[in-house]
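1. test case, fold it:
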Amino acid sequence: MKGSYTIRVGNSRLRYEFTICRNITILKGNSATGKTTLVEMIREYYEDGELSGIQLESSVPCRTLSGRDWKYILPAIENSIVFIDEDNDFLRTLEFAEAIRHSSNYYVIVTREGLAYLPYSVNEIYGIRESGKYAGLKQVYNEFYRIYHWVSEIEKSNIVKVVVEDTNSGYEFFSALAADGQPIVISAEGNSGVFKKLLGRDPSETCLVIADGAAFGSEIDRVMKLIHDADNVILYLPESFEWLILKSGLIDGTRIQEMLANPENYILSDKYFSWEQYFTALLIDETKDTFLSYSKKKLNPVYLHEIEKSKIVNAMDKIGELFSDN
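-> I've put the predicted structure just below:
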């Protein structure tokens, strides 16, 4: 399944309206905020239709998944939006992650904790806000506003350390940007390592964290809690390093920019578990047999040539200014 889907569901007392555009969407929030009510409405409508007193508008089927027989039920569900409440322990298992890896469905998951086995985006974590008798989904974490708020307050000269989630091409690129070893660039060796690096940092040091936002969702909550009172930590969470290269304009043509503007219209959920995987595959395919040939494991030195490097840095907007003179 690909594309975005607007869902309207409600009864005479309550109504929800929201749009889903990725294979995994997370609903967060405290008790009594309407998350479970939403899932129950979907379940009741599926079981009883209009007799349930619930109205549901969606261009694709909406289902719920629960209970110990989930693994037998799931294979029969295709090209649907599947809602799962947080009281299902299977959500936190590797078995569930493997079961939905090549699924044609989209999943809306209610959880207050990070799901380590699922690669979901920091931009697809929502809470539910109420407005009169209607309710809608509201983003809890918004990369765009967070970056601009912090970058405007921190001078380039103050950056002491850069923590890069990546261990391969992305890490090589940002390491090369550091002039004479300043700032210090270290690899977190995976998204779970970011928290550990921040936990062990010198609180007096200003730190920039660069991670792939497309798959960092399971870590964002504990990272945000850790740095809540720190005004010297910057989070930069683009979709991925490959997305930055594509965004930079190094590859000619309007087709790439159209894909970046509306990725959901191109990314098949049964082929790509996260958007990060799609952007990597797209970049490799678009640069194959060219001087820009890309490999995730080892950075092509061409990307460190002045013209290519400058375009990628410029694609980072204000974050790029931290490296612009290196």
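
2. rest of the way, CA atoms for contacts and neighbours
-> Will do.

3. quick one: the helices in the chain, in order.
-> For the chain, applying DSSP state H gives helices covering 35-48, 70-73, 94-100, 143-151, 169-177, 191-199, 217-226, 241-247, 254-261, 275-287, 306-314.

4. make a markdown table from those helices and add distance to Lys28 and mean neighbour count to it.
-> Listed next are the helices of the chain as a markdown table, based on distance: least, CA to CA, whole Å; neighbours: other CA atoms under 10 Å:
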| stretch | distance to Lys28 | mean neighbour count |
| --- | --- | --- |
| helix 35-48 | 8 | 18 |
| helix 70-73 | 22 | 12 |
| helix 94-100 | 19 | 15 |
| helix 143-151 | 17 | 14 |
| helix 169-177 | 30 | 20 |
| helix 191-199 | 20 | 17 |
| helix 217-226 | 10 | 17 |
| helix 241-247 | 27 | 22 |
| helix 254-261 | 26 | 14 |
| helix 275-287 | 21 | 19 |
| helix 306-314 | 34 | 17 |
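
5. tell me, how many residues neighbour the nearest residue to Pro238 once chain neighbours are set aside?
-> In space, and not counting its chain neighbours, Pro238 is closest to Gly213: 5.2 Å by CA to CA, 6 or more residues apart in numbering. A count of neighbours around Gly213, defined by other CA atoms under 10 Å, yields 25.

6. Gly213 contacts Glu239, correct?
-> Yes: Gly213 is in contact with Glu239 according to CA atoms under 8 Å; the separation is 4.7 Å.

7. for comparison, sequence B:
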Amino acid sequence: MRGKYRVVVKNKRLHYEFEIKRNITIIKGDSATGKTTLINMIRQFANLGNSSGVDLMCDVPCRTLEGADWKIILRNISGNILFIDEENTFIRSEEFASEIKESDNYFVIITRENLYNLPYSVEEIYGLHSSGKYQNTKQIYQQMYRIYTDTAQIPVEPQTIVVEDSNSGYEFFKSIAEEQKISCRSAGGKTKLYSVLKKSNMDEEICVVADGAAIGAEMEKLYKLSQQYENIKLYLPESFEWIILRSGIITEKEISKILESPEDYIDSREFFSWERYFTRLLVQKTEGTPFKYQKSKLNPVYLHEKNKKQIVESMEGMKLYLHV
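-> From the prediction side, this is the model:
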């Protein structure tokens, strides 16, 4: 399943409206914010249609996924947007993660918990808010493509860079850091970012670089930490490969077209997260060229001064000075 879908669910009293464009969307929020009501209305429409008193408008079928038979149901449907309430404890299981990885459906999961088995995007975490009878979704972590902070000036000039992993992205930022005579270290994985930051020198301006496409489950505690310590800034592009593709050093018209609306190209059954798609896209587009890319080790061509400068200048939010 691919594409972006507008969903409208309404009755005489309430009106919900939002867009779904990735395989996993999370709706968070406390009690009495309308989450359960939304699920009930979708269930009523699926069971009773127009006689339910609910209108549901979407270009693809919408229904709830729940109960002991969830796995059987899931394996026998495709092309649906499936809404799941947090009362269904299976959403926290590895089995559920394994099943939806192979599924040709989109999932909207309503939960107050962080689902560590699922690679969901920081951009697809929403809360419900109301304006009179109109219920809508809002992004909880707005502008998370870039460094998010309520008070700091953008762009930020880091004194320390903490990179999520130890692959090509880390090699690139380490090279930049060495040139600027600042610190750069790898956290060794997104689950270790929080503990690494807690042990950091809070007198320095720290910039965290991580894949926004799959860091959703870690976002709550990272965001709270960045609010507690004003020196911690979060730079969360889709992925390092996305940064390279967006920089324009790989000159191909199709790339810019894909980046304008990735949801039209990324098949949810094939790619569990957008980060994986951008990695494959970059590998494919550079195969047989001097820019040949592999995730495990950075091709030195990306560290040539002209290319490095072009990549750095495409990154909104961080100010890095290069001696070119």
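
8. TM between them?
-> Remark: TM-score between the superposed chains equals 0.95 [TM-score structural alignment, normalised by the length of the second structure]; 323 aligned residues with a CA RMSD of 1.7 Å.

9. save the helices of the first structure as JSON lines, and put in distance to Asp87 of the first structure too.
-> Converted to JSON lines, the helices of the first structure look like this (distance: least, CA to CA, whole Å):
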{"stretch": "helix 35-48", "distance to Asp87 of the first structure": "10"}
{"stretch": "helix 70-73", "distance to Asp87 of the first structure": "13"}
{"stretch": "helix 94-100", "distance to Asp87 of the first structure": "14"}
{"stretch": "helix 143-151", "distance to Asp87 of the first structure": "29"}
{"stretch": "helix 169-177", "distance to Asp87 of the first structure": "37"}
{"stretch": "helix 191-199", "distance to Asp87 of the first structure": "24"}
{"stretch": "helix 217-226", "distance to Asp87 of the first structure": "18"}
{"stretch": "helix 241-247", "distance to Asp87 of the first structure": "35"}
{"stretch": "helix 254-261", "distance to Asp87 of the first structure": "36"}
{"stretch": "helix 275-287", "distance to Asp87 of the first structure": "27"}
{"stretch": "helix 306-314", "distance to Asp87 of the first structure": "43"}
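
10. out of those helices, flag the one nearest Arg63 of the first structure.
-> For the helices of the first structure, the distance to Arg63 of the first structure is smallest for helix 35-48, at 6.5 Å, taking CA to CA.

11. quick one: map Lys133 of the second structure onto the first structure.
-> Using TM-score structural alignment, the partner of Lys133 of the second structure in the first structure is Lys133.

12. setting the sequence-adjacent residues aside, check what's closest to that match.
-> Leu14 (5.4 Å).

13. repeat that for Glu17 of the first structure.
-> Arg8 (4.4 Å).

14. aligned partner of that neighbour in the second structure?
-> When the second structure is aligned by TM-score structural alignment, the residue opposite Arg8 of the first structure is Val8.

15. circling back to that earlier point, show me what contacts the residue nearest to Pro238 of the first structure?
-> Listed by CA atoms under 8 Å, 6 or more residues apart in numbering, the contact partners of Gly213 of the first structure are Ser121, Val122, Asn123, Leu237, Pro238, Glu239, Ser240.

16. how close does it sit to Tyr5 of the first structure?
-> Shown here: Gly213 of the first structure relative to Tyr5 of the first structure, a distance of 22 Å by CA to CA, to the nearest Å.

17. ok, Asn201 of the second structure - how many residues close by?
-> Neighbour number of Asn201 of the second structure under other CA under 10 Å is 11.

18. roughly how far apart are it and Lys174 of the second structure?
-> Asn201 of the second structure is 18 Å from Lys174 of the second structure, by CA to CA.

19. try Lys28 of the second structure
-> As defined by CA to CA, Lys28 of the second structure lies at a distance of 36 Å from Lys174 of the second structure.

20. now do the same contact list for the counterpart of Lys190 of the second structure in the first structure.
-> Residue pairing (TM-score structural alignment): Lys190 of the second structure is matched to Asn191 of the first structure. Asn191 of the first structure sits next to Glu165, Asp166, Ala211, Phe216, Glu219 when contact means CA under 8 Å, 6+ apart.

21. what ranges does the stretch 1-150 of the second structure have for its strands?
-> With DSSP state E, counting those that start in this stretch as the criterion, the stretch 1-150 of the second structure has strands at 5-10, 15-20, 24-28, 55-57, 62-64, 81-85, 106-110, 125-131, 134-139.

22. do I have it right that Glu19 of the second structure meets Thr25?
-> No: at 9.8 Å, Glu19 of the second structure and Thr25 do not qualify as touching, with contact defined as CA under 8 Å.

23. who has more neighbours out of these two?
-> Thr25 (23 against 13).

24. check the gap between the counterpart of Pro262 of the second structure in the first structure and Met41 of the first structure for me.
-> Counting by TM-score structural alignment, Pro262 of the second structure lines up with Pro263 in the first structure. According to CA to CA, Pro263 of the first structure stands 30 Å off from Met41 of the first structure.

25. TSV for the strands of the stretch 1-150 of the second structure, including distance to Tyr116 of the second structure?
-> What follows is the strands of the stretch 1-150 of the second structure, written out as TSV (distance: least, CA to CA, whole Å):
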stretch	distance to Tyr116 of the second structure
strand 5-10	26
strand 15-20	21
strand 24-28	12
strand 55-57	31
strand 62-64	22
strand 81-85	16
strand 106-110	13
strand 125-131	14
strand 134-139	20
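
26. among those strands, which is nearest Leu197 of the second structure?
-> Of the strands of the stretch 1-150 of the second structure, nearest to Leu197 of the second structure by CA to CA is strand 125-131, at 22.6 Å.

27. now do the closest one: which elements does it pack against?
-> strand 24-28, strand 134-139 (3 or more CA pairs under 8 Å, 6 or more residues apart in numbering; DSSP states H and E).

28. in that strand, what's buried?
-> For strand 125-131 of the second structure, burial by neighbour count (16 or more other CA atoms under 10 Å) applies to Ile125, Tyr126, Gly127, Leu128, His129.

29. ok, so of those, who is nearest Lys35 of the second structure?
-> For those, the nearest to Lys35 of the second structure is Leu128 (7.2 Å; CA to CA).

30. and the closest residue in space to that closest one that isn't next to it in sequence, how many neighbours?
-> The shortest distance from Leu128 of the second structure to any non-neighbouring residue, by CA to CA, 6+ apart, is to Thr137 (4.7 Å). As a burial measure, Thr137 of the second structure scores 17 neighbours (other CA under 10 Å).
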